[in-house]
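Enquirer: Only the shape, not the letters, is given here:
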C-alpha cells in the first residue's frame, strides 16, 4: 500500500495515511475508530439537546446504547442484501466490517424502529424523541464519513474540480476504478493515481450544513410542530444524498437494474418529508386562526 492521498488543486499531499493501528499486538481499523468516535459524540450531542429542551438525558443515553447496536447490525444487513451477488460467494465475510460496508440508510431504519419500540416501553412521545435525537445522528454522519477516507472508499467518478482527490491505484478496489478514471490516470513519482470526487467529503460538509439548520429549528424557531425537525432532516439529507449518490462508483443497485437504491430512497424520503412538512405547517396555521 502506498498510503498517499493528494488534493492537487488545494496543494495538499497527505503521506502515509494509515488504515489501522496496532495496540498491544491487536490491529484496530481506523474505520472502526472513526465510527466509534462518531457514535459516542453523536450520543453526547443528543443528550445535550435533551437537557437543553427540558428532557431527561438519561433516557437518551439508554436509547443511544441500544440504537447504536441495532443500527450497526441493520446498516450491515442493508449493505449485504444489496450486495448479495458478492456475498453469496463470500459468506464468511458477511459480518466482517473492518473494511467498511455499512449503509447509512439501513442504520437509520434500524434506529427509527428502535426509537419507536423504546418510546412504547418508556411511554415517551415518538416524534419528540426523534426530533431530539436527530442532531446526534447527523453529527455521527459528519464524523463517520471520515472512516471512508481512511478506507479509500465511497468516492465518485473522475473530476478535475477544486476538491478533486488523487488516490494510488494500488490502494483502491479494482472494480471501483471506472474506464474514465483509467483514461485520466496520472503518474507521480512513479506511482499511478486516479483522480476522483471525494464524495465522503461532500457528504460530511453537506451534513454540517444540515446540522446547523436543525439546531436553528430546535432552538430558534418558536412555531414548530412535533416531528418537524426529523422531517427537515429527511428533506435536507435526502436531497443532498440524492445528488452525491449519483457521483459514486460503489452504488448499491436495485436487483436486476442499474438504479441506485439509495437515490430512490433519498428521493422518496425527501418528497415524503416535504409533503408532511407542508401539511404540518398548514395544520399549525389553521390551529392558530
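Expert: Happy to help now that I have it. Please read these numbers as outputs of a predicted model, since none were measured by experiment. Numbers count the residues shown, from 1 in each chain.
Enquirer: can we go C-alpha only for contacts and neighbour counts from here?
Expert: Will do.
Enquirer: so the most centrally placed residue in the chain is in which element?
Expert: Nearest to the geometric centre of the chain sits residue 141, at 4.3 Å (C-alpha atoms, centre = their mean). Element membership for residue 141, per DSSP states H and E: helix 126-144.
Enquirer: Residues contacting that helix, please?
Expert: Helix 126-144 has contacts (C-alpha atoms under 8 Å, 6 or more residues apart in numbering) with 34-35, 37-39, 41-47, 49-50, 60, 112, 115-116, 119, 203-205, 207-208, 210-211, 214-215, 226-230, 233.
Enquirer: What separation is there between residue 259 and residue 80?
Expert: Residue 259 sits at a distance of 17 Å from residue 80 (criterion: C-alpha to C-alpha, to the nearest Å).
Enquirer: Let me see the ranges of the strands in this structure.
Expert: Per DSSP state E, the chain carries strands over the ranges 5-7, 12-14, 20-23, 26-29, 165-168, 186-188, 191-196.
Enquirer: Residue 154: which of these is closest?
Expert: strand 191-196 (10.3 Å; C-alpha to C-alpha).
Enquirer: So for that closest one, what gets flagged as buried?
Expert: Under the neighbour-count criterion of 16 or more other C-alpha atoms under 10 Å, strand 191-196 has 193, 194, 195, 196 buried.
Enquirer: Put this next to the previous one:
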C-alpha cells in the first residue's frame, strides 16, 4: 500500500464564460514576467534599465515561442505530417508541444539582433538573463504538473506522482507508452519536479558564482555555465521519461541534444574566458549607451 505520493491536480483549466483558460498558459505568462523582472534587475545593476529589457522581450518572446514550436514539430513530425497527423495543428498551441532548445535558439537570436541594433553588450544581457531563465523554466514545469505530462517511469518512492482523470485533468491517458497498461494507482517519477528543483539550484548557483567570481570571469561566462548546468540535468532527467520520443543508438533524441549542447557550452566557456571582454568594461559601455538614450528621451519635443 502506498502511504505517500504527489497528487495530480483535478483540473488543468477553468473557463471565463465560454473561453477556456489553461493553467499551463498561465504558468508560461508568469514565467515570462518573472524572467523579465529578475533579468531586468540584474541588467539594471550592470548599467541598463527596465525599458531596454521590455524592448528586448517584445522581440525575443514571440521568436522564442515560434522557435519552441518549430523544435517540437521538427523532432516529432509524425504528429503533424504522419498518417494520422494534421499539419494545421502546428498552429494549435493549446495541444501543447514546446521545445526549450528552439526557444533559446530563436529567442536568443532575436535578443542578439536587437542588442546589436541598439549597441547593447549582448554578453552582459546573456549573463543577466541566465539565472532568470532557469527560474522561468522552473515555473514552467508547474504547468506540466497541471497537464499531467513529462513524468517518468513507474516508481514506488514516496514522492511518486499519482495520476487522475477527475474534473478537467489532462494527461492521465499517457501512462505506459510502451503499450502496456499500468495497474490502477501506479506512481511515476515526477521528472518535471526534478527539473524544477535542478533549475532553482542552478539559478542560485549562478547568482553565487556571479558575485564571487565576477572579477575573474569574462562577460558571457555565466550564460555558458547556465547552458552546461541545464543540459547536465536534462541528460539524466530525460533518461527517466517514458513519453514517446525518437531514439538514436538507444538514447532519446533530447538526451543526444543535451550532450551535444553541453559540449558546445564547455567549448564556449573556454573561448569566452580566453577572448571575451571584462564585465566592468562592457558595463561601462552599457551605462554610456543608457545615459545617451535617456538624454535623447528628455530632449525629445513633447
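Expert: That came through fine. What you see is a predicted model, and the numbers here were worked out from it, not measured in a lab.
Enquirer: related to what we said a few turns ago, what range in the second structure does the helix holding residue 141 of the first structure sit on?
Expert: Under TM-score structural alignment, helix 126-144 of the first structure corresponds to residues 122-140 of the second structure.
Enquirer: The matching stretch vs the first structure, mean deviation?
Expert: Superposed on the first structure, stretch 122-140 of the second structure shows a mean distance of 1.2 Å to its aligned residues (mean C-alpha distance after the TM-score superposition for the first structure).
Enquirer: What residues sit buried inside the helix of greatest length in the first structure?
Expert: In the first structure, assigned by DSSP state H, the helix with the most residues is helix 261-288. Residues of helix 261-288 of the first structure classed as buried by neighbour count (16+ other C-alpha under 10 Å): 261-263, 266-271, 273-274, 276-277, 280.
Enquirer: which one of these sits closest to residue 123 of the first structure?
Expert: Nearest to residue 123 of the first structure out of the buried residues of helix 261-288 of the first structure is residue 280 (C-alpha to C-alpha; 23.4 Å).
Enquirer: Next one: that closest one from residue 210 of the first structure, what distance?
Expert: From residue 280 of the first structure across to residue 210 of the first structure, the span is 20 Å (C-alpha to C-alpha).
Enquirer: ok, how many other residues are close to the aligned partner of residue 161 of the second structure in the first structure?
Expert: Using TM-score structural alignment, the partner of residue 161 of the second structure in the first structure is residue 165. The tally of other residues near residue 165 of the first structure (other C-alpha atoms under 10 Å) stands at 26.
Enquirer: What residues does residue 165 of the first structure make contact with?
Expert: Neighbouring residues of residue 165 of the first structure by C-alpha under 8 Å, 6+ apart: 5, 6, 7, 8, 195, 196, 197, 198.
Enquirer: between these, which is nearest residue 105 of the first structure?
Expert: Among these, residue 198 lies closest to residue 105 of the first structure (C-alpha to C-alpha), at 19.7 Å.
Enquirer: now the aligned partner of the closest one in the second structure, nearest residue through space, not along the chain?
Expert: Alignment note (TM-score structural alignment): residue 198 of the first structure maps to residue 190 of the second structure. Residue nearest to residue 190 of the second structure in three dimensions, not counting chain neighbours: residue 151, with 5.0 Å by C-alpha to C-alpha, 6 or more residues apart in numbering.
Enquirer: From residue 65 of the first structure, how far out is the aligned residue in the first structure for that neighbour?
Expert: In the first structure, the residue matched to residue 151 of the second structure (TM-score structural alignment) is residue 155. Note on residue 155 of the first structure: its distance to residue 65 of the first structure, by C-alpha to C-alpha, is 30 Å.
Enquirer: again with residue 163 of the first structure
Expert: Separation of residue 163 of the first structure from residue 65 of the first structure (C-alpha to C-alpha): 36 Å.
Enquirer: More neighbours: those two, which one.
Expert: A direct count of neighbours by other C-alpha under 10 Å for residue 163 of the first structure and residue 65 places residue 163 higher, at 17 against 13.
Enquirer: Now do the contacts for the more buried one.
Expert: Contacts of residue 163 of the first structure (C-alpha under 8 Å, 6+ apart): 7, 9, 10, 197, 198.
Enquirer: how far away is the first one from residue 172 of the first structure?
Expert: For residue 7 of the first structure, the distance to residue 172 of the first structure (C-alpha to C-alpha) stands at 16 Å.
Enquirer: What of the fourth one?
Expert: From residue 197 of the first structure across to residue 172 of the first structure, the span is 14 Å (C-alpha to C-alpha).
Enquirer: And for the nearest residue to residue 150 of the first structure once chain neighbours are set aside, the neighbour number?
Expert: Once flanking residues are discounted, residue 150 of the first structure sits nearest to residue 19: 5.5 Å by C-alpha to C-alpha, 6+ apart. For residue 19 of the first structure, the count of nearby residues is 20 (other C-alpha under 10 Å).
Enquirer: Tell me which residue of the first structure lines up with residue 45 of the second structure.
Expert: Per TM-score structural alignment, residue 45 of the second structure is aligned with residue 52.
Enquirer: No more questions from me, cheers.
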